[in-house]
Every structure is written in C-alpha cells, then in structure tokens.
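J.: need a structure here:
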Amino acid sequence: MELTQIIAWIHRVMLTGLKPATDHLGCEWPPGSRRAVEAGSPFARQLLGAFAGFKSDLEARVLCHRIPRSYMHNFVCEHDLACVHLAHMQYGDFRSTAGWRTSALTHEDYMITSESSMSPWAEVSGWRKERNLDDTLHDIYQGIGPHLVASTIVHCIFEEIPKCTLEKLDLKLKSLHTNSYKPWCRENKTDSAGNSFSGVKFNREKTNKTYPELGSVYKAYEVKVIIFWAAFYCKDQLGSFQGRVRAMCLYSLASWIRVLDLAGGWLTEDEVESACKFGEQFLLCYQYLAGASLQAKVCLYKIIPKFHYFCHMLIYMKLTKRNVRFDACWMEEDLMGKLTNMSSKTHARAFVLSVLTRYCCLVSVVDSMTASAKLKKP
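T.: Reported below is the predicted structural model:
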C-alpha cells in the first residue's frame, strides 16, 4: 500500500514539473535542507510526466491489483463476466455472438467493488483498469503459443501415423527437429531453438491423455520462431478439412505477429484492420479445432484463459490503434534477471541496501560505457 502511495506522490510531482515541498506522507522537508531550499523550482527542463500504464505478467497483475476475477477463478476476466462454469458465458467462445460480449465491465463498475478487492493503484491519478497493459511476451509466446504449436504438430503426426505410440511420437518429433525445423531456420537465417523436440518437451512423455504443450525450457523468442516454422510445415499437411483449418490457424497467428513486427508504435487504419482480421480468424480456427478434438475425445487444443485475454487485446487495438508489441515486458524480464543475480549472496539484514548499491553501480558502469562509446565516435 505504501508503495502505491509513493508512486501516486511521484506522479503528482511529475504532473506539476516542480520539485516537491513535502514527502509522500505530506510532511514538509526539514528546514534548511537541500530539498526544502529547492522546493518549487522546476526540474527536467520543465517537462511534465503522466501515467502511461501498468506492465507486468498476469500473476503480478492479480497480486498487485487484488483482482477477484482472473485465470485462477471461475470468472476469468476483469473486463467482463466470462467464466468457466456457465455454458452461455464460456470464456472459450470467440464468436461475435458470445454471451460474455454483452457483459462488459467498465472502470466505473470496477470502482464500486468492495474495499478489500479495490486495487491500491486507484490512488494513482490516471490509472484505469484498462491501463493494465496486455503483454504479448507472456500472453502469446509463453501462453497461447506453446499450446498451439504443440497441439498442431502432434495433430499432424497423428494423421500421418494413425496408431501412433508414445515411442513413435518421440522419434517423429526428434526427426522433425533435425530434418525440417533446423534446415528451415538455416534457410531463413534465423537462430534455431537450442532445445530439440521430444515427447517430454511436448508434454507427451507418459500418456496420450495429456494436452500437448511446449515445456518451459523453450523461451519466448524460441516459441515465436517455432510458430513461424509450424505455419510453413502445416502448409504441406492439408490432407483433411481439419488440416486446412489447422494451417489457417497457424498462418493467421503468424500473420498477426508479422503485421505488428513491421508496424510502429501506433497502427494505421489498414494495419489495425489487417491485424484484427488475422487475430479473430486465428481464434475462430482454434475454437473449431478444440471443439472437434473434444467431440472426438482426443486431448488436443486446450483453451486456457489467455486465449480470452488475446480477444480483449484485439478489442483494445481496435479502440486505441496501439501496437501491443511495444507494451511487452521483454526489457522488464531482462531487468528482473539482472536484479535476481544482484540479490544472490546477500545477507537478509542488508538485503535492500546491498541490492540498491549494486544497482547504482551497474547504472554508473553502463552510463560511463555509453559516454566512452560516444567519445570514440568520429
């Protein structure tokens, strides 16, 4: 709670463009102190700041905002009443007639919630629940992607080898990595994943009764590359109607990613229309494949809440024309990795001071290296 009070105070100060006369608790600075003397003077060349958005993965979002409707609950979404247990409000229904589309919850609706469920970030002026930005790194490359890729590849193998055992599946996956995936990466001058394909890494080690999913050993960038390869691979596996839907599903997501990769921070009308068309096409194809697998009593194409969040990502793009790729947490994940390394071998009593000191040293080293590089330029 105190952390959000500090953030709210910083935000109020940035809106004024002037150095503050009090701390975040409203107490004046000690008389004669440097901060008391400088209070009211402009900083940062009189530039002002404003709240842009809250960035995190889903777990941190739920914890920081005390969200009562999330992937861990029956009601999975903070923006509507999509749920797990009611047939007419299923979060896995992506049609334009889906029941949850008529149950949108506005920020004003959210602010009526009980105090125990209220986000501490409500103190920060400019924050709205819509400003909890979606993250393509966790939602797509570590959420949707692993399920999509694993299910489509296993599905292709099952069509090629009707009575496929776990041993045959493992051998076929290893063969695909060696004879298809790696040559494709070399041909397209793309770094291939350091991890090979296998039944264990596709969640098919002991039984065919588990849903295929890429293991956590595959990093986000690796999953992104595998999505593009899988789209090319499934293009040549069009034997059945489901095979064509499967290829269209992968092609649509790969095309959505490509549109965003080639665009700037804000999309044009044509880019928004193209991206949303590919995104909606992907969701409908995946929903069809999941339904067909369920009807055939085959464990393929699991629909997790992140597919529903992707649907809201498309709605957000239509309304704001924002390229959500620029809201991803790639740099934040790198920073957390550095902070984790800094936090190692630190005594509990001096933990905070030690980490802050090490971080200041890191920033100083980076700044000095940047300055040296600029001086060396002709």
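
J.: switch to C-alpha atoms for all contacts and neighbour counts from now on
T.: Noted.

J.: what about the helices in this protein?
T.: Counting by DSSP state H, the segments of the chain that form helices are 2-16, 34-38, 58-65, 107-110, 136, 145-160, 166-176, 182-187, 220-235, 241-262, 269-295, 305-320, 330-343, 351-376.

J.: quickly compare the ones you listed and say which is most buried.
T.: The highest average neighbour count among the helices of the chain, using mean count of other CA atoms under 10 Å, belongs to helix 136 at a mean of 23.

J.: re the thing from before, dump the helices of the chain into a markdown table; add distance to residue 124 as well.
T.: Output for the helices of the chain, formatted as a markdown table (distance: least, CA to CA, whole Å):
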| stretch | distance to residue 124 |
| --- | --- |
| helix 2-16 | 4 |
| helix 34-38 | 23 |
| helix 58-65 | 12 |
| helix 107-110 | 14 |
| helix 136 | 25 |
| helix 145-160 | 34 |
| helix 166-176 | 50 |
| helix 182-187 | 46 |
| helix 220-235 | 32 |
| helix 241-262 | 30 |
| helix 269-295 | 30 |
| helix 305-320 | 21 |
| helix 330-343 | 21 |
| helix 351-376 | 25 |
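
J.: another one to check against the first:
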Amino acid sequence: MFYLGSPAHPRWCRDHCKIQPDCVQLHNRKNGVLWPWDVLADMWDSPGHSEFFSWVHDPKDEASHRCEEYWNRVSHLPFYKKLVIKNPGKTIPLSWHMDGVKVYKTHKVWAYSHSSAIRKGQSIDTKTLFLLFRDSDMVKPHTHDAVAKLIAYTMDVLQSGVFPDKDVDGNSFRQNSKEAKRAGSYFAGVWCAAFACFKADLEGRVMAHKLVRNWASDSICEHCLASKLPQCSYGDFTNAAAYWECMLTHEQYLMLNPPGKTSAWTSVRGWDITRNLDESCQIVSLRFGRENWQSYPELASCYKGAMVKYMIFWVAEFLKEKLDEVDTENNRLRAYCAWSLYQFQYLQETNGPWLSSNAAEEMAEMGRYRTRYESCMSSRTRVQVITDGILARQLQVRTLTLAPLALAVAEPQTRGVPEPAVCAALGPLGIYEQIFRDIGRYANLDLQRLALYDGFCLRRRRACIRLRVVDGIPYVLDMFPGYQSRHRSILHALWRVLVRFGPLPNLEVTIDVTDGELQNIDLPILVITHKKEEPRGILYPDFTFYSWPESTCPPEISHDYSPTAKSRDRAHYSYDRWIKNTCVLRVLLD
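T.: Okay, the predicted model is just below:
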C-alpha cells in the first residue's frame, strides 16, 4: 500500500494520475499535496465546464446565483470583511475539512480536504483531497501548523483566481517549467474561491486550532463560558443558564491561548473562531458528547456520526410502528421525543444551505428534544409535546413542591399513596397548616424558576442528588457525594420509604445533602438553627439522623454492641451534636 507522498506514490502517479501532485515540506518530512487550482483547472476544461459547475452547486445552472446568495447572507459577519470579495457571483465559498481515518486497527492517517460550502451530497462527490499523512509521522503540533500555513498560501492563490508565480516558500518557479509558463493566467475563467468555514470533529479542532477550551478541560466550549464547574454548568439547557452571559469574540478567544501557542490558522485570510462549524450530531446527541468519552470509550471510536444517524432513524421508525402497542403515557412521550430527534436530523439533511423561516422554526422546535424529554418526565408543570409539527399531545400533571428534604407536599388524594393513619389523625389538629402556608408560594413556579431548580445539581456538583420516579421505579439521575457517607444514607432512607409505602407517583425531586442551607437559593425550609453570629446553621428535621457520618459516629463505637451498659450511662453522640436542652435529653433517655 502507498499513500499520497509515500516513496512509491510518485512513480505510480506519473503513469496513472491525470493531475500530478506536488511535494512539500511538512515540518520534518516531505509530503504530497494536490493543489486545488490544478483540480479546478482540470474540471474547468471539461465540456461546457460541466464538472466544474456541478462541483460548485447542484443543479449546476444555479452555481453563480447560489454563490452570490451565500456571500450576501454572511456579509454582516466579521470574517467577511477580511476577505475583500470583489465579485461574489464568481467566488466559490470554500469549506475546509479535516478528519482522522483509521485504515487498520493500528494505522491512522490525517486527511485534509476542501469542498464548495453550497454543495450538498455524498463526500465522494463533493470533497476534493488536499493532502494526507500518517499519524505516526505527525509531530504535534508542528505538522498541523505546517498544513495551516499551506492552506493560507493556497487561499491567497485561489482568491486571486490565477495560477501562482511563486511557490509556498516565496521562491520563483524554475524557468521554463510548467508552473512558470502558466503563472498569472486564470485557472477557471474569471472564477476564484475564498475561505468560508472549517469543519472537523472535536478532536481535530483541538489539534488544528490549539483550542484551550475543549472537551478534555473544565471549560468545554470555545464560544461561551460553558464549563464542567457548577457556576457555569454545561448541563443547564435553559435560557437562564449562566454561560449565556458572555459569548467570546475571536479576539477574546485568542487571548486565552498562552504566548507562542496561537493557532497557525490565524494566517488564513478570513478564518476566525466563529467559522469553526459545530457538529450538529454532537450538539443534539448529548449522550454521545465527546466530553464523556472516558466514561464511555466505545462511543468514541466504534460509532461514527453516520452510524449514529442510522440508529436514530431506525429507532424512530420502529417506535412509530409500535406506538399503538405502548401502554403508558410516559413511554409514549419517550417515543415522541425520539421522533423529534429524528425530525431534527431529517430537516437538516433535506433542506438546502439556507433554511426557510418555517423550516428553521420547526427545526429549532425539534432540536429541543432533550429538554422536552426532561420536562416530559417531570411531574411539576404542564408541558406540551410537539412531535412532527402536526401531532401534538398535552399532558396535564399534578403540581408537587420540591423541597431539599425530599418532601413532596400535595393533597393526599393527589399523591397516589394512602395517607398513614398516624398522619391522618394529626390533620384535624392543624399541625400541617403552617407547613402548607410556608411552602404554598412554591406551588405555581414560573418556567425560569423551574429551570433554576432543574439545573441545581449540575451547577453545584457536590452534596446533591436528583431522583426521578417513573412508573414506581426510582432512577438516580445525578448524585454528587456529600460529607462522607451522607448521600448513601439518604438513598437508603428513600429506599425505606419506597418499601414502606409502595410505588410512589411519578415525580422528580432534588435533594440537598449538605448539613445546612448553604446554597443561597430560595427553597422551602422548615427550620434553620444557628448561632447569632453564624449565618450558617443546621436544618431540621435531619433525615440522616439514623446514619450520621463516620466522623460523628465512628464505626468502632457506633457498631460496638458488646457493652451492656444502661441507656443513662451511654454517650449519645448523635443527640449531643444537636440537642443541648437537658429536659429534652432526659425525656429521650427515659
């Protein structure tokens, strides 16, 4: 096997290739390259220039009109002003693509290609190879920097519309050579090309552009402040998310790179960070996000984007056929959400480079499939589920108040759980009236407040549990450990509730497992006790009472049952921590 730039390639290509590749220096080695002007010139020489125009756009008769439309639509963006385009109708918007390809299990190559940004279709019909090199021959980051400088030289030549009169190093071509004879002549009539965008997966963008904000760091987004840290959690998909406060400009992003480690793509005319087009498959398929590849390594390599799309289409069609057999409302909602994800991909595949207002509106609605799924599974508000834009199903759910104590307060008949006799007997005494008055204002929260509570755990990322009960089955969505074993004891207490009272109604509850209310968030609290000079305190009632952390009740003491001392002679560690009233202590001891 040989590849572009290998020792065997020039000999074979000299006899078989219609377009002869050139040889350039990539940092520490020679490598083959297919100059785009040679490819465009060859297509231009086809009968009626048909190959050239069909490569630019399909149908080919609209090529000039679509080029002009593209540049008019992006003329308000900052990158456009750097290009200085003179004839938009004759300037091809060029898209660059980079990807790593595994040839064998242990053999990987990096491929750079380019295509017309207004041409949709299969890669074999739309993309043209620029160069490729073995991963084993690459020197990070110098090889990719060398490629970026080649592309900068290439784009300057393509935008001029004529063959170059100097090579990539600035040297004049050898006299009487083919390159010297054609220098300054048009390679495709009066047509030229200008930089439009860059496409790559997350790994490629990090390597090519030296992104300091990426999936492998706490700050995962190069466009905003989204982070794995709780203050700007990327898990918050609401409009009130903290990371929306600031969107990074190209200049601001470059300032984040250490001195001397700026991307070599800054030398490409027109490139800026906003022209790194994001992958929609990783935007909408959040569970396949690259930031989770260490937890789910099989998703990083085995399932490519095309395969994931096939899986999504198949699942959606299967669920559509089986929808009549679905027996529960929650499962129907799940099927509708899977269908909306399918519709999002379908709309993107079947529309042209520009969406109509109706298609854009429908696509935006379908793209919210995950946040809609989260809302559908919540038991706190009325949600509207839109599937394919025609079928709409409205779910009326009961209002439950979410407290940090895992307390869902509602009328007994709405909870789906028989009220214990001991609780019913206390009702006429008015013992619950104060509780209902205190937390009544949480019964009808607006969407912004609900979104704030929804993302509480993901923003905080410590001492917090998010639990969802669906069809009587509890699911732990998020669990961030609290102090020692406190979070485990909370789950144990919840399990005891499920065993004692049977299946609970569908609900979602957020549980704060800190020893006190320290969140600076408006939540229903029963009692907080603290010293006069201390703003923090202890929350009552404390449901971890039966399982204090190890530092308070060391196992060698709390689980030592050999002494048979009387109750009055024992040291009540858990009581001593929070009960200082000797009268109450005496009653408890008795």
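
J.: any idea how many residues pack against the spatially closest residue to residue 241 of structure 2 that is not a sequence neighbour?
T.: Leaving aside its sequence neighbours, residue 241 of structure 2 sits nearest to residue 232 (CA to CA, 6 or more residues apart in numbering; 7.3 Å). For residue 232 of structure 2, the count of nearby residues is 21 (other CA atoms under 10 Å).

J.: if we can go back for a sec, and residue 129 of structure 1, which of the helices of structure 1 is closest to it?
T.: Judged by CA to CA, the one of these that comes nearest to residue 129 of structure 1 is helix 107-110, at 6.0 Å.

J.: what range does that closest one cover in structure 2?
T.: Taken onto structure 2 by TM-score structural alignment, helix 107-110 of structure 1 occupies residues 250-253 there.

J.: who's in contact with that stretch?
T.: 222, 272, 273, 274 (CA atoms under 8 Å, 6 or more residues apart in numbering).

J.: does the second one really touch residue 82, like I thought?
T.: If I follow you right, that is residue 272 of structure 2. No. Under the criterion of CA atoms under 8 Å, residue 272 of structure 2 is not in contact with residue 82, lying 10.0 Å apart.

J.: on that earlier part again, take the contacts of stretch 250-253 of structure 2 and lay them out in a markdown table including neighbour count and distance to residue 42 of structure 2.
T.: Shown next, in a markdown table, are the contacts of stretch 250-253 of structure 2 (neighbours: other CA atoms under 10 Å; distance: CA to CA, whole Å):
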| residue | neighbour count | distance to residue 42 of structure 2 |
| --- | --- | --- |
| 222 | 21 | 39 |
| 272 | 20 | 31 |
| 273 | 21 | 33 |
| 274 | 17 | 33 |
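
J.: for residue 97 of structure 1, find the nearest of the helices of structure 1.
T.: helix 269-295 (12.2 Å).

J.: residue contacts, the residue nearest to residue 241 of structure 2?
T.: 225, 226, 241, 242, 243, 459.

J.: which of those map to contacts in structure 1?
T.: Retained contacts for the contacts of residue 232 of structure 2 in structure 1, judged by both residues aligned by TM-score structural alignment, their matches' CA atoms under 8 Å, are 225, 226, 241, 242, 243.
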